[in-house]
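J.: Dropping the sequence and predicted coords here.
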Amino acid sequence: MTVGVEEEFLLVDRRTGVPVAPDPHVVEAAMPLPGEQAQTEFFAPQVEVCTRPTATLAVLRSELVLLRKVMAEAAVGEGCLLVATGTPAVPPGRPPTVTPGERYEGMAARWPSLVGRYDGMVCGCHIHVGVIGHAQALALANHMRRWLPTLQAIAANSPFSLGRDTGWASHRSVECARWPGVGPAPLLNEADYERLAGRLVRSGTLLDRRMIYWHARPSEHVPTLKIRVCDVNADLYVVVLLSALVRGLATTLLPDIGNGRPPPAFPTAASTLPTPSLPIAA
């Protein structure tokens, strides 16, 4: 199975560590990268890099090294630093701005209470595994759901937010949960997924299908299952490890799916009380 990674980063002032917003210039400076491997993100002090799909972990690591290097150099050229943390650790001087664009501005207009707060500016590491369609992606998501808290715990990298210790190993998971469409994926087949996705958009619960932010979900633009529970990590080997675990888990579960074995029973929600130094995930 192929695997790919999306990494989101903060741009911060080199002296103060305060998030800053030169991101269109940083992404433009990184444009030697092919295609859409360098992108802006929802808030202006954020950028994203995306690897190409590969079947080799060594190739994945090499590409991650290159993407980080090019984006970090572009950030330095604009007077800031690229930081891999799930939440901003230093309090800002003013609320964040949303990156211009019809979709992001539409989201900001519809959910204004979630915008304008720096603690809502979060950075994840999203891992994709290649599938042959939505049906296989959903089947894998159904079977993988009980393992996602373990992946989240390995990746936890956001204990600090706005100058304080939050008591969470992954405070990003808390902030993400404020958005509609975030949470454990329901058990669905392809037909049920299509009906539910259409209903969520038609009802106005979500702006579009790309706002289905379940912890594991089919991608809407590439043939992959996307795992969304992980914080971005400064340690590149953690990212490679997570990618290996996700792909290994998916590969191990495919025979069960092929043999018609039902997904394991698992509660749809867990305790939401914060536990010091431990991430909480459903």
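T.: Here it is on my side, so go on.

J.: C-alpha from now on. contacts and neighbour counts both.
T.: OK.

J.: Need the contact partners of the biggest helix by length in the chain.
T.: Ordering each helix of the chain by length in residues (DSSP state H) puts helix 236-258 first. With C-alpha atoms under 8 Å, 6 or more residues apart in numbering as the test, helix 236-258 has contacts from 1-5, 57, 60-61, 64-65, 125, 127, 129, 139-140, 143-144, 151, 154-155, 232-233.

J.: Just the strands from the stretch 51-200 of the chain, written as ranges.
T.: With DSSP state E, counting those that start in this stretch applied, the stretch 51-200 of the chain shows strands at 80-83, 124-130, 160-161, 164-165, 182-183, listed in chain order.

J.: Just send the ones you listed back as JSON lines, with mean neighbour count too.
T.: Shown next, in JSON lines, are the strands of the stretch 51-200 of the chain (neighbours: other C-alpha atoms under 10 Å):
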{"stretch": "strand 80-83", "mean neighbour count": "24"}
{"stretch": "strand 124-130", "mean neighbour count": "25"}
{"stretch": "strand 160-161", "mean neighbour count": "22"}
{"stretch": "strand 164-165", "mean neighbour count": "13"}
{"stretch": "strand 182-183", "mean neighbour count": "20"}
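
J.: and here's the other structure:
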Amino acid sequence: MVRTVGVEEELLLVDEVSGEARALSSAVLAIAEKEADGESAFESELHRQQVEFSTHPCASMEELAASVRRWRTEAVRHATEAGASVAALATSPLPVSPTIGTGERYRWLAERFGLTAQEQLTCGCHVHVSVASEEEGVAVLDRIRPWLPVLLALSANSPFWQGQDSRYSSYRGQVWGRWPSAGPADVHGSAEAYHAQVRSLVATGVLRDEGMVYFDARLSHRYPTVEVRIADVCLDPADTVLLATLVRGLVETAARAWRAGEPPGDVSTSLLRVASWQAGRWGLEDRLVHPRTLCPEPASEVLRALLDQVREALEDSGDLADAERALAEVLRRGNGARIQREILARTGSLRDTVAECVRISAG
């Protein structure tokens, strides 16, 4: 049985002329809901300068690619009607004063977390892969941990922050890491232990509920899936499909290892945090911490190691050849962070950078 996969993408609403982020999510969502007759794929997010869509569970990557492109196109159409456009950027390149969304939950977050919540205008991509049980899901989480920073490097798409080059490939990773429950998680060993950890975190009173457990990868509290949350939203929709392909391959590979009785790797959470920092700092431009050797190696070699890790699973699902081509393309042209910097170097304008990214985002 092929595992289903779906993605949630957060998108930035921007002014078509100035490139600045626009607080128009309410208008965009109202248009989307009216056209969808009450069942829209779009949802609000913490800030009114962004919207999120969710694909349905897909059995094939061709189906997922079509769904991602469909909902990005729909987002552009709705935003245009509301007087804006859409960019798949994980942070706003231009200065912005984020506006917290309406709703009691968002008000609670703003009150409890202050500037941390106020500054969280970041856009991620969450990949959901189906699992047969929570026990299998936790076994997968325990075994994919070392590979998650590599996914961050691949997807890195947030080099600019408040009009400046952050010197990071994924500055979103730095901003997101301010949440108290964000980042890598320990090995749990069982579904019972996983849920005990979640209950303990919520019981502190720091977190509002289970939905605020922001691990890099977690059991979804809404669907029977493993949810990998570490990635930036990808600039090019083709990279979203590659990301989802690799995540599904990791989940299937880990589940097979668990069924075969192979234990998870003994990698400390503190080491994974360092590996994630390195991935966010350099993306594909320098060395990454190799998940097997735990030593710095060229990013291209680490990406190829990831492909080797999931090779058998991708062969079985029929995705290997497409994944090899897509990965070679990313290594050739770079991720979103490199593309943004190249556009800025060519145009000298962050406004023009956003405008070109709007075009790329639509595929």
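T.: Right, received. Where do you want to start? Just so you know, these numbers come straight off a predicted model, no measurement behind them.

J.: how far apart are the longest helix of structure 1 and its match in structure 2?
T.: Superposing on structure 2 and averaging over aligned pairs (mean C-alpha distance after the TM-score superposition for structure 1), helix 236-258 of structure 1 comes out at 1.0 Å.

J.: Next, the angle strand 124-130 makes with that helix.
T.: Using axes from the mean of the first three to the mean of the last three C-alpha atoms, to 10 degrees, the direction of helix 236-258 of structure 1 lies 40 degrees away from that of strand 124-130.

J.: Quick check: residue 314 of structure 2 touching residue 320?
T.: Yes - in this structure residue 314 of structure 2 lies within contact range of residue 320 using C-alpha atoms under 8 Å: 4.7 Å.

J.: neighbour-wise, which of these two wins?
T.: Set residue 314 of structure 2 next to residue 320 and count neighbours by other C-alpha atoms under 10 Å: residue 314 wins out with 23 against 20.

J.: check contacts around the more buried one.
T.: Per C-alpha under 8 Å, 6+ apart, neighbours of residue 314 of structure 2: 245, 249, 320.

J.: Weed out the non-buried ones from the contacts of helix 236-258 of structure 1.
T.: Buried members of the contacts of helix 236-258 of structure 1, counted by 16 or more other C-alpha atoms under 10 Å: 2-5, 57, 60-61, 64, 125, 127, 129, 139-140, 143-144, 151, 154-155, 232-233.

J.: Redo the strands of the stretch 51-200 of structure 1 as JSON lines? Include distance to residue 193 of structure 1.
T.: Converted to JSON lines, these look like this (distance: least, C-alpha to C-alpha, whole Å):
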{"stretch": "strand 80-83", "distance to residue 193 of structure 1": "36"}
{"stretch": "strand 124-130", "distance to residue 193 of structure 1": "19"}
{"stretch": "strand 160-161", "distance to residue 193 of structure 1": "35"}
{"stretch": "strand 164-165", "distance to residue 193 of structure 1": "38"}
{"stretch": "strand 182-183", "distance to residue 193 of structure 1": "15"}
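
J.: which stretch among those strands comes nearest residue 226 of structure 1?
T.: Closest to residue 226 of structure 1 of the strands of the stretch 51-200 of structure 1 is strand 124-130 (C-alpha to C-alpha; 4.6 Å).

J.: distance from the closest one to structure 2 after superposition?
T.: Looks like 0.5 Å for strand 124-130 of structure 1 (mean C-alpha distance after the TM-score superposition for structure 1).

J.: how close does residue 109 of structure 1 sit to residue 115 of structure 1?
T.: Counting by C-alpha to C-alpha, to the nearest Å, the gap from residue 109 of structure 1 to residue 115 of structure 1 is 9 Å.

J.: what about those two, which has more around it?
T.: The neighbour count for residue 109 of structure 1 versus residue 115, taken as other C-alpha under 10 Å, is higher for residue 115 (20 against 12).
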